[in-house]
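K.L.:
With the input below, show me the fold.
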Amino acid sequence: MMNNLFSIFDPTTNFFNLSLNWMSMILGIIFFLPIFFWLVPSRIYYFYQKIIFTLHLEFKLLSNLNSFNGGTLLFISLFSLIFFNNILGLFPYIFTSTSHLIMSLTLALPFWLSFMIFGWLNNTNHMFIHLLPQNTPNLLMPFMVMIESISILIRPITLSVRLMANMIAGHLLITLMSKTGIKMSLLMVNFLILSQVLLLTLESAVAIIQAYVFSILSNLYSNEVN
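P.N.:
The predicted model follows:
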């Protein structure tokens, strides 16, 4: 029996007093890493290689990385981590780590902090110029600097909250719909099952899109300070 609706996101367990639900983060490595060592590559391997190659070209185009070809590996790894955790969270009885702020903020804050430190130490003039858009009236200059400073400071929060909120919303909707099936007729239950299948398909697309958005925005933030 579920005490409240948000108990599905509770990461605590009573087994050996350990939060074993967080071990779901390594399931992606356990499931997908051996595929790369097969003698004959599978279709999943070719599909994932196609995704990596497409992301590499797009990240390279956004960052203008012509001299350092390995510069996109960081953002591809970030995409893979979020993507695997989002997809695995759609399976029953698997803990969705990306639905917690501690997980998403742990990913967003170090990236943003490293970009800021690099930018202010190496491109100080560029960072100051970035705080004030071109052709800004003299009267609005102090306000624009304040607004731009606030927008830069809240970037890790917006990144993490966006990922967390999108993952929570779909799971809550699926849970709410499943709890109403007990009191429905047979015809309505069939309609409910069809609706949940469509919603699960939508959640699969959201899981991919959110991983893509998180990695793309991180790449754009790094491009601003470089």
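
K.L.:
When you work out contacts or count neighbours from here on, use the C-alpha atoms and nothing else.
P.N.:
Noted.

K.L.:
Please list all residues in contact with residue 216.
P.N.:
Under the criterion of C-alpha atoms under 8 Å, 6 or more residues apart in numbering, the neighbours of residue 216 are 59, 75.

K.L.:
hang on, I meant residue 127
P.N.:
119-120, 225.

K.L.:
List the neighbours of stretch 179-187 that are in contact with it.
P.N.:
Residues outside stretch 179-187 that contact it (C-alpha under 8 Å, 6+ apart): 189, 192.

K.L.:
buried set for that stretch?
P.N.:
residue 181 (16 or more other C-alpha atoms under 10 Å).

K.L.:
Quick one: distance of that stretch to the chain centre.
P.N.:
Taking C-alpha atoms, centre = their mean, to the nearest Å, one finds stretch 179-187 lying 34 Å from the centre of the chain it belongs to.

K.L.:
circling back: please type out the ChimeraX selection for whichever of the contacts of residue 127 turn out to be buried.
P.N.:
Selecting only the buried entries of the contacts of residue 127 in ChimeraX, with 16+ other C-alpha under 10 Å as the criterion:
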select :119,225
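
K.L.:
can you redo the contacts of residue 127 as TSV with distance to residue 188?
P.N.:
Converted to TSV, the contacts of residue 127 look like this (distance: C-alpha to C-alpha, whole Å):
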residue	distance to residue 188
119	57
120	59
225	54
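
K.L.:
Name the nearest of the contacts of residue 127 relative to residue 8.
P.N.:
residue 225 (39.4 Å; C-alpha to C-alpha).

K.L.:
here's the other one to compare against:
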Amino acid sequence: MMNNLFSIFDPTTSEMYSLNWLSSLYILLFIPSLYWFIPSRYSFFFLNLLNYLISEFKMLLNLKSNLMNLLFLMSMFIFIMLNNFLGMFSYIFTSTAHLTFSLTLSLTLWFAFMLYGWIINTNHMFMHLVPEGTPSALMVFMVLIETISNLIRSGTLAVRLSANMIAGHLLMTLISSTGPSLSVFLLLMMLLSQTLLIVLELSVSIIQAYVFTVLSTLYSAETS
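P.N.:
Modelled structure (predicted):
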């Protein structure tokens, strides 16, 4: 019996220990199959996806010095995507649905980008605070707006990822909770809607990993 609707996201499995966060390490089960001598269909699909993303990120990382971030960005995309995807299975904890996970990741990235930008490219960072062509009367307000925009980036990254992962799970929980009181016809309709929601959630798990990585790439490009 659930105490509240959000108890499905409770990371605690026992008063003595919690194993749910180990789901973040499940991605290690997917990696060894990439190193077989004869590639599988899974390997071909995975490599084609990575090649497409690399070509996309190269356009965003306009400087050669930024291309060093490609390996890190691709690793982050795989990590988030597989954690989102594994959260669709029953009895597997969705770690990306918690701000503990997503906010830690986004804060680390934001702090690293800001530290690099303000130490290495100080003048460039000051130039970003006042966009070109800004009237003199609005410069003070633009500096304030751009500063606030920079400060909330980590929060928006984390909330966007967690909220989208929570929304689908909550909707499926709400729909399934009405199952025992439905007729046979309505029960079949509920199962059909649940199936469509699962397909939608699978798409969201990939899209949100892509959005998180693309925004991190854009933030990285702005600091150089």
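
K.L.:
picking that back up, ok, the contacts of residue 127 of structure 1 vs residue 42 of structure 1, which is closest?
P.N.:
Nearest member of those to residue 42 of structure 1, counting by C-alpha to C-alpha, is residue 225, at 39.8 Å.

K.L.:
Identify the residue of structure 1 aligned to residue 56 of structure 2.
P.N.:
In structure 1, the residue matched to residue 56 of structure 2 (TM-score structural alignment) is residue 58.

K.L.:
And its match, which helix or strand is it part of?
P.N.:
In this assignment (DSSP states H and E), residue 58 of structure 1 forms part of helix 43-63.

K.L.:
Out of the contacts of residue 127 of structure 1, which sit inside helices?
P.N.:
Applying DSSP state H to those, the entries found in helices are 119-120, 225.

K.L.:
ok, so of the residues you listed, who is nearest residue 9 of structure 1?
P.N.:
residue 225 (36.0 Å).

K.L.:
picking that back up, mean deviation of the next helix-or-strand element following the helix holding residue 58 of structure 1 from structure 2?
P.N.:
Heading C-terminal from helix 43-63 of structure 1, the first helix or strand you meet, by DSSP H and E, is helix 73-88. Its matched residues in structure 2 lie on average 0.4 Å from helix 73-88 of structure 1 after superposition (mean C-alpha distance after the TM-score superposition for structure 1).

K.L.:
Now do the contacts for residue 99 of structure 2.
P.N.:
Contacts of residue 99 of structure 2 (C-alpha under 8 Å, 6+ apart): 158-159, 162.

K.L.:
Now list the buried members of the residues you listed.
P.N.:
Listed as buried from these are 158-159, 162; burial here means 16+ other C-alpha under 10 Å.

K.L.:
Just give me the closest of those to residue 197 of structure 2.
P.N.:
Of all those, residue 162 has the smallest distance to residue 197 of structure 2: 17.3 Å, by C-alpha to C-alpha.

K.L.:
what range in structure 1 matches the helix or strand harbouring the closest one?
P.N.:
Element membership for residue 162 of structure 2, per DSSP H and E: helix 153-176. Per the alignment by TM-score structural alignment, helix 153-176 of structure 2 matches residues 155-178 in structure 1.

K.L.:
So which bits of that stretch are buried?
P.N.:
Residues of stretch 155-178 of structure 1 classed as buried: 155-156, 159-164, 166-168, 170-171, 174 (neighbour count, 16+ other C-alpha under 10 Å).

K.L.:
ok, the alignment partner in structure 2 of residue 83 of structure 1 - contacts?
P.N.:
For residue 83 of structure 1, the aligned position in structure 2 is residue 81, judged by TM-score structural alignment. Applying C-alpha under 8 Å, 6+ apart, we find residue 81 of structure 2 in contact with 205-206, 208-210.
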